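> what's the 3D shape of this:
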Amino acid sequence: MLTLLSPAKDLNMDPVTGVKGATKPELLADAEVLHGKLKGMSAKQLAKLMHINPKLAELNHDRYQEWAPPFTARNSKTAIH
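Alright, predicted model coming up:
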């Protein structure tokens, strides 16, 4: 399987109203493997790997440090609603 990872420049983490339920991501096990590799990288390494500027690399580095299952309404957001 080929996975394409695009570093987001802006994330809207405001709560979504009207969501009646959530499901577990189908590729969570794959995401956890990928996360394990990315979390161990420095912002400089991420910038080189993703071809992004240092500021965006630092932002994504911070996101990888904070990413942690189990996902709740406080630390995640629905992808489709």
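> rest of the way, CA atoms for contacts and neighbours
Will do.
> show me the contact partners of stretch 34-48.
52, 53, 54, 56, 57, 58, 60, 61, 64, 65 (CA atoms under 8 Å, 6 or more residues apart in numbering).
> please provide the structure for the following sequence as well, for comparison with the first:
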Amino acid sequence: MSDEDLRELKRQIVDQIKHQTRWLRRAPMLIGVLGGGLALLGFWQASGSLITLDALCGVTGFAAQAVLWYGLHDEDKP
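Okay, the predicted model is just below:
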């Protein structure tokens, strides 16, 4: 195989992996949004324990998404 063929094969494999893992990469953001929404529900019902638990869930989800985003962002650098 030539060098150009190897580059094309690598590009195809990377594209396939990105396509198959797109929902996995978005899961922490969905957890964060769900936690934030439930925290607002707890605030509306004036339930301190619900607010605390769901705010923690939201912060954890958003933090995991940030770590994942920065990790994937640096992956493309040579």
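> superposed, what's their TM-score?
With the length set by TM-score structural alignment, normalised by the length of the second structure, the two chains reach a TM-score of 0.33; 41 aligned residues with a CA RMSD of 3.4 Å.
> rewinding a little: and the contacts of stretch 34-48 of the first structure, which are buried?
56, 57, 58, 60, 61, 64 (16 or more other CA atoms under 10 Å).
> as TSV, the contacts of stretch 34-48 of the first structure with distance to residue 32 of the first structure would be great.
Formatted as TSV, the contacts of stretch 34-48 of the first structure follow (distance: CA to CA, whole Å):
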residue	distance to residue 32 of the first structure
52	22
53	25
54	24
56	21
57	19
58	20
60	16
61	15
64	11
65	12
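> relative to residue 33 of the first structure, which of these is nearest.
When those are ranked by distance to residue 33 of the first structure (CA to CA), residue 64 comes first, at 12.2 Å.
> quick check: closest non-adjacent residue to the closest one.
Spatial nearest neighbour of residue 64 of the first structure, chain neighbours left out: residue 39 (5.2 Å); criterion: CA to CA, 6 or more residues apart in numbering.
> thinking again about what came up before, can you lay out the contacts of stretch 34-48 of the first structure as a markdown table showing distance to residue 44 of the first structure and secondary structure?
Below are these laid out as a markdown table (distance: CA to CA, whole Å; DSSP: H, G, I helix; E, B strand; the rest coil):
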| residue | distance to residue 44 of the first structure | secondary structure |
| --- | --- | --- |
| 52 | 10 | coil |
| 53 | 9 | coil |
| 54 | 7 | helix |
| 56 | 10 | helix |
| 57 | 7 | helix |
| 58 | 8 | helix |
| 60 | 11 | helix |
| 61 | 9 | helix |
| 64 | 14 | helix |
| 65 | 15 | helix |
